[in-house]
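**Student:** Let's see this in three dimensions:
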Amino acid sequence: MSQRNEQPSGEKDPLEPDVRQIVQAAGNEALAPEEKAVLWERIEYSISEEKPVYRRLWWKVAAAVVVLAAAGWWMLREKPAAENGVLAFARQQQPVADTSTETRLVLGNNRQVTLSGASASLTYGQNGTRVMVNEEQQYEQGAGSDIQYNTLIVPYGRRAKIIMEDGTEVWLNAGSRMVYPVVFNGKSREVFLEGEAYFDVAQQADQPFFVFTNELKTSVLGTAFNISAYADDAEQTVVLVQGSVKVNANAGDAEQLLTPGYKAGYSVAGRGISKEHVNILAYTAWKDGRLVFTRAPLPDILKKLSRYFNILITTETNSKSTFSGDLDLADDISTVLDAVSVSTGLKYERTTDGIILKKK
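**Tutor:** This next block holds a predicted model:
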């Protein structure tokens, strides 16, 4: 008769606490990579010891299943926004084309409408099927049970304003793209932004408003705020004018809760969100045709002017000086550059590539 080495029924498998520890961690908080490695080593070591074949196999399978489940839970927790409808739809689209010269509206049926003029406007009816362009042209689009997205693309040198079907007003700055449903009929109102926009959100306590960028999610109920999320900027910012908003990174746990007058700054490289009190007008005056800057580096000022006027404006100086001022962007570009020249002590010259500021 063959002999089997059986473990006494009252003795617990030494592997069991390790598996239970992973289960508990998955239910509460994800394990750090180094903690996972230590636990896994202990599991493998315990499995390598001589135990009954069936019991050893069961615990090995259970350990693998639990580790995989914990990893899957962590991935879902880390990237909740990745499955968001508007974010997924926006990421499938082409980025804003710098070569575009006119503002474009892409309807749900992929029909494209050109909006002429430096400042365009869109007004949606209550059910989102009717949209008024520049207060003179009207377009119809079908309303079905499936979500239909519209996309507004604003090139450099242009601005636009949208009045959404819920009454929310959005001002889009030059070089921006916004993707949004024609009607908000879900539990939340969600839009995507690339570039810069000022939001005045209609308050609906039972239907919170979310603005997604490629890096951030801003959550609001009813408030006014500015978001800047240009692809070529090292920082994305959210500045609160009134109300309250919560700003989260799409990946990771970085988060800031803002009160009026504060800015959340997300470092694309560092993946962290800072918070500081700022001059609100320095971030919102653009929607009223002004550029207000407080202790701003010259390259930052010139980048904003380049976007607004759709012409490359650079400087050959490496000065770290900062400047404060208020420019009226309704003036022509020469008048604006004259003011910049006086403030900086530099002269400007037109080149084949654009405009350059240099020492006098």
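**Student:** drop to CA atoms for contacts and neighbour counts, all remaining ones
**Tutor:** Fine.
**Student:** downstream neighbour of the helix or strand containing R77 in the secondary structure list?
**Tutor:** Using DSSP states H and E, R77 sits within helix 53-78. Per DSSP H and E, helix 53-78 leads on to helix 85-92 as the next helix or strand towards the C-terminus.
**Student:** For that following helix, which residues meet the burial criterion?
**Tutor:** V86, L87, A90 (16 or more other CA atoms under 10 Å).
**Student:** Which other helices and strands does the helix or strand following that helix contact?
**Tutor:** Once helix 85-92 ends, the next helix or strand along the chain (criterion: DSSP H and E) is strand 103-106. Using 3 or more CA pairs under 8 Å, 6 or more residues apart in numbering; DSSP states H and E as the contact test, the elements touching strand 103-106 are strand 112-115, strand 149-154.
**Student:** Tabulate these (JSON lines), appending distance to K304.
**Tutor:** As requested, the helices and strands packed on strand 103-106 are arranged in JSON lines below (distance: least, CA to CA, whole Å):
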{"stretch": "strand 112-115", "distance to K304": "22"}
{"stretch": "strand 149-154", "distance to K304": "15"}
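**Student:** Sequence B follows; please return its structure for comparison with A:
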Amino acid sequence: MMQNEISDALLFKFFLGETTNEETDRIAAWLDENPEEHQQRMKKAHELFVNSIMGEPDLIPEADRRIGYRLLHSRPVRRVVGLAAALLVAVGASYLFFDSRMERMAGAPTSIEAPAGQHVRMALSDGTIVELNSKSRIVYPALFTGRERRVRLEGEAMFDVRHDEEHPFVVETYACDVEVRGTHFNVMADEETQAFSTALFEGSVAVRNKLNDEHILMEPNTVVNLRNGHLWLDELTDRDDYLWTEGIISFGGDSFGQIMDKLRRYFDVEIEIRRARLPEVKYKRLKVRTSEGVDHILRVLQRGSDFAYEYDDLENRIVIR
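**Tutor:** Next up is the predicted model:
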């Protein structure tokens, strides 16, 4: 097989995950024929593909631009940071997949982190949908192999797991493992603050405490929290804390200090409080769209609380007075 038999158009289809089994086998055989030279060719095509996604047409030759346009715009593509990041991770996983043998590379770990102030929606290779909250990170294999489907989470994520009775899905965190076979649930695991919770909306999950090996089997509309090293099961009565997947941050019943902690984590902003006593919050329930930004949220909060603030957006720093 000659090098020119593998076109950029075919490689673009591969990066999008749209090649047939026969086309995928052709690319694999082509890479095996001349790994060093053909890997460089694939890398160049990958760069063109990435530039097409990120909207840098001036960097793409006219002929390749037409190829990229037809492929990338043959279906709706949302050009947002979160989806672009998720797609690039998928591309990288597919590219590395043929860098060596399938059995060795299929389980290679890949990671993605949601930018501060945003959330990322992505699909894993088994069809499971994951939404990552701000500054949260997930580590997962390019393809799931073996008895279980295991991922590692740092931060908060909402999962809609594709049902597979024979291959349980496991979310590993610093404190607990959450095992499911197909369900809809939220996991929050912040090692820095030693906070952990799991909220179950549909299906069933088992939570195992790594500290003492205690287990709790959850039913829908329940929540498990880690307190003083032990798991506590409660009824889930308020879902406002999980509206972040809709771009909404909720402060229902939170104290001023708790609200500041949420803003610090979500927007990755430094907040210094220069007053001896924290102000009271008159709001019993407050929901604000995160897209409005931290400055807007503070102005809304001022209507129900007595405080002043200075916001330096260049330094990403807030002083509360």
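**Student:** what's the TM between chain one and chain two?
**Tutor:** For this chain pair, the superposition-based TM-score is 0.65 by TM-score structural alignment, normalised by the length of the second structure; 237 aligned residues with a CA RMSD of 3.1 Å.
**Student:** circling back: the second structure: matching residues for the helix holding R77 of the first structure?
**Tutor:** Helix 53-78 of the first structure corresponds to no residues in the second structure, going by TM-score structural alignment.
**Student:** counterpart of F309 of the first structure in the second structure?
**Tutor:** The equivalent of F309 of the first structure in the second structure is F267 (alignment by TM-score structural alignment).
**Student:** where's that match relative to Q118 of the second structure, distance?
**Tutor:** Remark: distance between F267 of the second structure and Q118 of the second structure (CA to CA, to the nearest Å) = 8 Å.
**Student:** Can you work out which residues contact both of the two?
**Tutor:** Between them, F267 of the second structure and Q118 share the neighbouring residues S134, with contact defined by CA atoms under 8 Å, 6 or more residues apart in numbering.
**Student:** who touches the aligned partner of G253 of the second structure in the first structure in this structure?
**Tutor:** Alignment of G253 of the second structure against the first structure is given by TM-score structural alignment, with R295 as its counterpart. Each residue near R295 of the first structure by CA under 8 Å, 6+ apart is listed here: T322, F323, S324.
**Student:** Pick the one among those closest to R77 of the first structure.
**Tutor:** Comparing the contacts of R295 of the first structure against R77 of the first structure with CA to CA places T322 closest, at 41.5 Å.
**Student:** OK, contacts around that closest one?
**Tutor:** R295, A296, P297, L298.
**Student:** residues in contact with the one residue sitting closest to the centre of the first structure?
**Tutor:** Within the first structure, one residue has its C-alpha closest to the average C-alpha position: by CA atoms, centre = their mean, that is T213, at 1.7 Å. With contacts taken as CA under 8 Å, 6+ apart, T213 of the first structure has the following neighbours: L87, F192, L193, E194, A229.
**Student:** Can you give me the neighbour number for the second one?
**Tutor:** F192 of the first structure has 23 neighbours, counted by other CA atoms under 10 Å.
**Student:** quick one: secondary structure of it?
**Tutor:** Remark: F192 of the first structure carries the secondary structure label strand [criterion: DSSP: H, G, I helix; E, B strand; the rest coil].
**Student:** helix, strand or coil for M188 of the second structure?
**Tutor:** Going by three-state DSSP, the secondary structure assigned to M188 of the second structure is strand.
**Student:** And it, what's its match in the first structure?
**Tutor:** Residue-level alignment of M188 of the second structure against the first structure, with TM-score structural alignment as criterion, gives S228.
**Student:** for the residue lying closest to its match once chain neighbours are set aside, what are its contacts?
**Tutor:** Counting by CA to CA, 6 or more residues apart in numbering, E196 is the residue found nearest to S228 of the first structure once chain neighbours are left out, at 4.2 Å. With contacts defined as CA under 8 Å, 6+ apart, E196 of the first structure is in contact with L172, N173, A174, G175, S176, N226, I227, S228, A229, Y230.
**Student:** how about E196 of the first structure, what's its match in the second structure?
**Tutor:** Under TM-score structural alignment, E196 of the first structure pairs with E156 in the second structure.
**Student:** any idea where the strands of the stretch 151-300 of the second structure begin and end?
**Tutor:** Assigned strands in the stretch 151-300 of the second structure, in chain order: 169-172, 176-180, 184-190, 195-202, 205-209, 215-218, 222-227, 230-235, 248-250, 270-273, 287-289 (criterion: DSSP state E, counting those that start in this stretch).
**Student:** Which one, of those, ends up nearest to H296 of the second structure?
**Tutor:** Comparison of those against H296 of the second structure by CA to CA identifies strand 287-289 as nearest, at 8.9 Å.
**Student:** what range in the first structure matches the closest one?
**Tutor:** Under TM-score structural alignment, the alignment places strand 287-289 of the second structure onto residues 326-328 of the first structure.
**Student:** Give me the residues contacting the matching stretch.
**Tutor:** G289, R290, L291, V292, F293, V336, A339.
**Student:** Surely F251 of the second structure is in contact with L286?
**Tutor:** Yes. In this structure, F251 of the second structure is within contact of L286 by CA atoms under 8 Å, at 5.2 Å.
**Student:** contacting residues for the closest residue to Q138 of the first structure other than its chain neighbours?
**Tutor:** With sequence-adjacent residues excluded and distances taken as CA to CA, 6+ apart, Q138 of the first structure is closest to M132, at 4.5 Å. Taking CA under 8 Å, 6+ apart, we find M132 of the first structure in contact with L122, T123, Y124, Q138, Y139.
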